[in-house]
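**Q** My questions concern the predicted model and sequence given below.
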Amino acid sequence: MARSPQTMPVPEKTRSSARIARPPSSPTLGSTVVLARWRLQRTLGMLFVTGIGMIAAVLIVCAVPLYSQVSTTAGLHSIFTATPDSPTMDIHATMAGLSSSIVNEVNKRIAAIPQNTIVPYTSGSVQFSIQSQGFNIAVPKQANAATSLTISGYSMNQAASHIHLLEGNLPQSTSKNLQVLLTQQTAQQLKVHVGSLIYIKFNAFTAQDISDTSEYVIDQNLPLLVSGIYTPSTTNDYFWHGTTLDPVLAKRESPASIYYFHAIASNDGILAAVDSTIQHLNKSQTNGVVFTSLFSELYWYYRLDPSKFSISNVDNLSNNLATVQSRIADNYGKVITAPDYPYIETAVTEGALLSTYQGPGTLDLFRNRVDVAQIPVTILMVEVVALVLFFVSMMAELLVERQFDSIAVLRSRGASRRQIFGSFVTQSVGLGVIAFIIGPILALITVLLLIQATLGANGQSALNVITGHPLSIVLFLAAYAAIAVVVAILAMSFSTFRAVSFDVLAIRRESARSTTRPFWQRLNLDILAIIVALTGYGISIYLNNLQGLDAQTRVLVQAPLSLIAPTFLVLAGVLLLLRLFPLLLRLGALIATRGRGAPAVLALGQMARAPRQSVRMALLLALASAFAIFALVFTASQAQHVLDIAAYQVGSDFSGTILSATSQTAFQKQQTMLQHIPGIASVTMGYKDNYQTNSANPSPVTMLAVDANTFAQTAIWNVPGVNLSSLMQQLVAQRQSAVSNDAVAVLVDSLTWSRLDLSPGAKFSVQV
């Protein structure tokens, strides 16, 4: 018979010693760091893979917005280099009178408006020009043709680099006569040379004579001295703003044909000649002004420098342009026939960048399209980053699960939850710091390589976004990197917190048979994803059928829906499959038991009892495959969409603007001439203009008048189910009825159809 051992009493001193040797309840930072370093030696491989995932997350989060900023800036720069005059905004003032004092006063008033808003974005100094046109050349006369001379004044310091002198010198303002430059063709047509005098005739009167027609002075003769013969330094030089410098003959039967000539002078020389004319008309008037029936115009040209702005401050530039445009229109937009001092009849802002009542300018068009393009880019970036962070969290869970036994042993030997949790968080923070340092550097290198590989010269010029503002780029990347690192650390901390709550018994029970449902199953995220996907598709279908919705709003709303709805549909499908995955494993295990092989039964049985690990791996693989396929499809769709937009904007392989045909014969002659250009398969010509409807709420309408006989053979038409040739045949068939009924047959788009509430055969009118 066995006897139970006798329980001996423990001395009081021993009990006290045991209490003293017990570890403290609150861990110190040092013990946490020591424990983290000890665990690092045992989990270095898993930590390395987790760190790679965190670096990848930071890399993507930093590279996508940085590359998007540089690429959109390159696109912004491209609209400023499309044509020589693309980056130019000019202010054009029509004057009733002219003199040196008047020009100085107008300069103070008008040039001050864009001084603080537009000038900081310009390259070099503002180009100022005085232009007067309609002068009749009295000497030398042209046989069988009238003459009209335009004199353009420039600053000779600015114009010198754009002029190639063939003979003579640049115009000087100190000469007795107004000195001018002529092109070689103009000099040959006028039969003049350097040193010759050209006399021009115009009507003029002073401010004293403006109300007294009996004092009207006519036939003022102004001598022009030919100081040089020149040619522009380069073809299509932006400095001349598309001005035709060589003579142009406008042939007409009645009245007589007109020769249009052009001469260049200095601004100071023109003003000196005007002041001399004033003194000649009324010597007692020392601060007068000369009025003329000719056009006297002042131009201020502001050439924007693309290197001084990027996509980040393009909104500020657009607002500044709109402010200048609004102030000029408010102060000088209304035409005044008899203006007071300083005799400004009207002033307008011009340029392709500016928006008008006819439609948005190139800058606003670009901004609108960038806003639309940023939506799918941002959504895709969020999806990819979420996938990477899911990978990071999964690696963190694997890292912790691999150490469940060690955690349980540490817990049983007195280590507190805080110490264990702190050691893992310390490792996470260490990985986060490494990713925060390395990730932005790799993102910067990646963006530079992508720019060199994908973007052209505009992309290289857009690099000043990175190289020109290093501090702002560092802060820009640091913000995105910090967000990615914090989210990754939180994901790892959440996985660690869940793991440290297990003891040895719970770990053995969970490894034998999983009893805890995943987080997404407890919240029914698969059902939520299905609801979001179906809602997105429903809204998209509703918007497609909604009448009267403007195109801009439709695009801004449908673009995110077209990405969000499929994403949630894929996510819902994957999660629903994973919800059924344990049942499929059990079914597989049941089928495997009918066979003779043990490995399949053991594998499927173990996976069916604890499917957590296999479910996570399947989820990661499914999401990665789905997003990869989705990204490829999206890229191909966007590439095709760019081609569709270009085809819609151009209308055919290429298009352009030509001089208006004055008659049906001239129209056909121009079309025949274009048809014979080598490589041209078909040509169509037409007219395009903007009008407003005659209704209570006028709407802008762009009218395109086409040649129905040739339009279908030339235009690009990608509307499914609608044959362009049959539409053109309908227009041809209704030509006679259009003449007899005084109503033109038109084809309208769906937006016009719904906005004007039209039906087949209905009529509407526009303001011409």
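**A** Now that the structure is in, tell me what you want to look at.

**Q** CA atoms for contacts and neighbours, from now on please.
**A** OK.

**Q** which stretches of the stretch 151-300 of the chain form helices?
**A** Secondary structure of the stretch 151-300 of the chain by DSSP state H, counting those that start in this stretch: the helices cover 156-159, 184-190, 267-281.

**Q** Same question for the first one: list its buried residues.
**A** Judged by neighbour count using 16 or more other C-alpha atoms under 10 Å, the buried positions of helix 156-159 are 156, 159.

**Q** That helix packs against which elements?
**A** Applying 3 or more C-alpha pairs under 8 Å, 6 or more residues apart in numbering; DSSP states H and E, one finds that helix 156-159 makes contact with no other helix or strand.

**Q** any residues touching it, and which ones?
**A** Residues outside helix 156-159 that contact it (C-alpha atoms under 8 Å, 6 or more residues apart in numbering) are 127, 170-171, 239, 266.

**Q** which residues sit in contact with the spatially most central residue of the chain?
**A** The residue lying closest to the centre of the chain (C-alpha atoms, centre = their mean) is V370, at 3.7 Å. When the contact criterion is C-alpha under 8 Å, 6+ apart, the partners of V370 are T72.

**Q** Please compare the first structure with the one that follows:
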Amino acid sequence: MALFIMILRKMIKNKWLELSLLFGLVLSVALTSSMPIYTNAILQRLLVQELQQLQTSSSQYPGIYWLSVNLNPDDKDKKTKVSETDEFLRKTGNRFGIPVQFYVRERSTQRYGLIPAEPDKVDTNRQRSADITALEGFEDHIRLIDGRMPAKSPVNGVYEALVVPEALTELGMVIDTVFVIRDENQKEAISIKPVGVFDRNDYTDIYWYNIPSSYKNSFLIDFALFEKEFINEAKLNVQSSYWYLALDYSKMTLMTINSFISSHFMIDTHMDERYENHNYNAPALQTLGAYYVKEANLKIMLWSLNVPVVLMLGFYLYMVANLITERQKTEIAVLRSRGASRLQIILGYVAEGLVLGAIAFFIGPYLGMHLTSVLGASSGFLEFVQRAKLDVSLNRDAFLYALIAVASSLVMTLIPVFLATKVTIIGHKQQSARQAPSSFWHKYFIDVILVGISMYGLYNYKTRIKDLLSLGLKSGDLRVDPLLFLIPALFILGMGLLVLRLYPLFMRLVYQTGRRWWSPALYFTLIQVSRSTIQYQFIMVFLIITIATGLFSASATRTINKNTSDKIRYSAGADITMQIRWENDAPPAILTGLTGDDGLEVQEESVDPTAVKHKTQYTEPSFLPFTQLPGVEHAAKVFIKKDASFKKGKTEAAVQLMGIETKEFGQTGWMRAGLLGHHFYDYLNLIAPNPSAVLISRSMADEYSLKSGDTITLGWSGIEGTRFTVFGIIDYWPSWNPNPGVNDNVTVNSKQGTSTKVKKPMLVVGHLPYIQNNMALEPYEVWLKLKPDASSQLVYKTVTERGYDIESLRDAKQEQIKAVKDPFQMAINGVMTLGFLISVFICFFGFLLYWILSLSARTLQFGILRAMGISFFQLLLMLIGEQVLISGAAIFIGIGTGSITSQLFVPLFEMSFDPKTQVPPFKVTFDPRDQERLYWIVTTMITIGVFTLGYIVSKIRIHQAVKLGED
């Protein structure tokens, strides 16, 4: 207890240093614990969104868990097995981890032939067959269309049942028609009578796994009656049994994924042990199974993104711990000279660290929750948007990460203590009288090693990019390699340390150059900085890493976001593209039958190959309303024929034909600057005056040696060719991908044998009116450019209200919003922004702490200078000069290092995009606004720090520093 009190007193004595150390510990724990919190929060949001999307795309409730078995008629234990499965699933349903909304059992007999008991009432020549089915609890989910509810027991030996409307037609019967089921294996005949017709009470009711029309060959009787008569007494052969669990997927969390999957495996094992085969349908399983991979990838991503910040926090903790140790080195040396062992001294500091670590452990995770909200609101580097809050919550992983952070930080703070305990009181006095030796990283060339590693990584990645582009390999859409963030962080640290190795030489050169002309104040400043560079290296490294990392983060984030956005806008062509249904005289398809789900089986009418193929005539809907839609700035007609063909001489090949109206297309379409040799509009103006003028793709020109002025013939199946004149050659065009796809390989026969050749896509762009007048009038796409604040939903709604049927639709703005919400995209935007802001705060507090302690330790020196005749104004100029030579130089080095890092390493992110789908090509982006934000933040930090230091200096009583007998 006495030792603990002594430790507390020592901590109170150095309260500002201890609070600074605590601040760093809390931030370290908060940042570390925010990783699992963010991972769970973003994956939770993504999980619910994907399940909702699954329901929208498949029209199937994601909470379905459905099982079916075919029962063996010769199995004597059939009744026992079904009963065991009933009870097992009832219990297992509660183990899925989410609420069970419905548990439904369904039984069916085999299908039997039906004989009318009263032949005069129905057609006896018709063949009829049906099964008897029981659906547990279905009475509460239906409405009677006709008739009445059946009795729950046989009436005069006749089973009463309900049927669906389709069954009346399928079985050729009316209500109250009695049928006899007679089977050679049965001892007695079974009579059944439909007494009512039903339909679903609510079409959105998730109780129904199958739609009622699927029971068109079934008689539905009471479930308890079915169990008694056919399961227990086996009057008919029960062929199938089904179990259906409707689970509330909206309550599903990442914590329940394991429960869901483990319950599925338990059920699967149970069914395998009892039945020869079984089937199941659980749409959510495929989605849930992918989340282990996503979670692992996201954790790796977060760790790699936070490497620079972790380095910064490590430096900060080491610096503060080193400052504390420096102030207590005399005390440590005295204790060592009086017999205290190194272990005893270290244990004292361990106890001190545990006190601070315990506080950080209990505060950090809660701060991490608030940091997570910053991650969710970031849409770019230092950009925030109003977005639905992430559902964040503390979990076991957060506290586990916090514990690891505390332990790691404790080790970091004990390193200076461990080194200090090696020195005796005599050695300490000797070191105090000598100039500080080289720093650890310079002594062992850590800076050179880090730069070497990062440059090797750069070379390695450039080689891989070259292989991807030359061989057409696929890297995957936006799956950023975590090492792409780790290697630049190592380069920034290595370059910063390397420059600091050379900086003292630069200072000596400056000193030697003007030593004859420097004023005493400036002379002293140059001497002080050049001789004490090692002392200032920590704060300089802080500033260098902060500035350089900020510049790299801004450039990397902007580049990834911009290329993702450009890819979406280019492939769409405009803000909204849609295909409207045109009235036509195409012959209708022949309906040949009905499928099991009451869908129509469509078969095209067979025609005589020698007959003239019917040419479909289309009626063009009015285009004017599209130009008047609310929020629409421009609209354009774009005709795209992917299976067109061109001829030149004896050469014929397939091409994609695009018909446009040049002015409207230029106003509506989107094209990134720099993709073509001239501006996008210049090519449109080139073909505008001549109706037969066309632009052709570079691939087409190279493949068939075409050039401007050549004449080609274009057409397609059933359309006579029309002559066009080539006016220009293009490499890119809105919505057209010039890169070959997976199926763009063709086989070439030559004298040397058969080989495979990549066939690049080809494009021809011409005038739509000319194509319509000389070739055919066929449906075109409608491209829309929206005003900045326009609502896409309002556009869709208005189009529908005006009587247009939308056959296909693509909304580039909505796709961009969805891309920003991608968990990996959010991680890059949020973590880089958060990391920079934390770095700024750490750097600010480290800056203030270091200079305040430095000024306090030099009070005696200032007093001596004042006694020698240096004025207070000159003293302030000396301090400002030190700030310029130390902080200013660090900022300048940071800017240079950040710019070099961005130029070298940001292009590597090209590897994270699939070169086949990344059109337009990958482009490194630098936005001056990002750098302006960065410089404003750093300038504000330094300005506040300088004013604070100036205020502290003004309060120091320098005239009392020099006393009689001192120095």
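**A** Arrived safely, thanks for sending. Note that the structure is predicted; figures quoted are calculated from it, not measured.

**Q** Any idea what the TM-score comes out to?
**A** Remark: TM-score between the superposed chains equals 0.62 [TM-score structural alignment, normalised by the length of structure 1]; 629 aligned residues with a C-alpha RMSD of 6.5 Å.

**Q** which of the helices of the stretch 151-300 of structure 1 sits most buried?
**A** helix 267-281 (a mean of 20; mean count of other C-alpha atoms under 10 Å).

**Q** Run through the neighbouring helices and strands of that helix.
**A** Using 3+ C-alpha pairs under 8 Å, 6+ apart as the contact definition, the elements that helix 267-281 of structure 1 packs against are helix 100-110, strand 127-139, strand 146-154, strand 178-183, strand 197-206, strand 290-303.

**Q** Single out the most deeply packed of those.
**A** Mean neighbour count, computed with mean count of other C-alpha under 10 Å, is highest for strand 178-183 among those, reaching a mean of 27.

**Q** now the angle between strand 146-154 and it, please.
**A** Between the direction of strand 178-183 of structure 1 and that of strand 146-154, the angle (axes from the mean of the first three to the mean of the last three C-alpha atoms, to 10 degrees) works out to 110 degrees.

**Q** Report the distance from strand 178-183 of structure 1 to the chain centre.
**A** For strand 178-183 of structure 1, the gap between its own C-alpha mean and the chain's C-alpha mean amounts to 44 Å (C-alpha atoms, centre = their mean, to the nearest Å).

**Q** Stretch 604-624 of structure 1 now?
**A** 44 Å.

**Q** Please work out which residues outside it touch it.
**A** By C-alpha under 8 Å, 6+ apart, the list of residues contacting stretch 604-624 of structure 1 from outside reads 387, 390-391, 394, 510-514, 518, 571, 574-575, 578, 581-583, 585-586, 588-589.

**Q** so where's the longest helix in structure 2?
**A** Longest helix in structure 2, counting residues (DSSP state H): helix 15-58.

**Q** what's the answer for structure 1, then?
**A** With DSSP H as the criterion, structure 1 gives helix 551-592 as its longest helix.

**Q** corresponding residue for the residue nearest to the centre of structure 1 in structure 2?
**A** Taking TM-score structural alignment, V370 of structure 1 has E295 as its aligned residue in structure 2.

**Q** tell me the SS of its match?
**A** Taken by DSSP: H, G, I helix; E, B strand; the rest coil, the conformation at E295 of structure 2 corresponds to helix.

**Q** same thing with L758 of structure 1?
**A** Here L758 of structure 1 is recorded as coil under three-state DSSP.

**Q** show me the contacts for it.
**A** Shown in contact with L758 of structure 1 (C-alpha under 8 Å, 6+ apart): T752.

**Q** separation between it and Y542 of structure 1?
**A** Relative to Y542 of structure 1, L758 of structure 1 is positioned 21 Å away (C-alpha to C-alpha, to the nearest Å).

**Q** still on that earlier bit, okay, the helices and strands packed on helix 267-281 of structure 1 in a markdown table with distance to A666 of structure 1 next?
**A** Shown next, in a markdown table, are those (distance: least, C-alpha to C-alpha, whole Å):
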| stretch | distance to A666 of structure 1 |
| --- | --- |
| helix 100-110 | 42 |
| strand 127-139 | 26 |
| strand 146-154 | 23 |
| strand 178-183 | 29 |
| strand 197-206 | 33 |
| strand 290-303 | 30 |
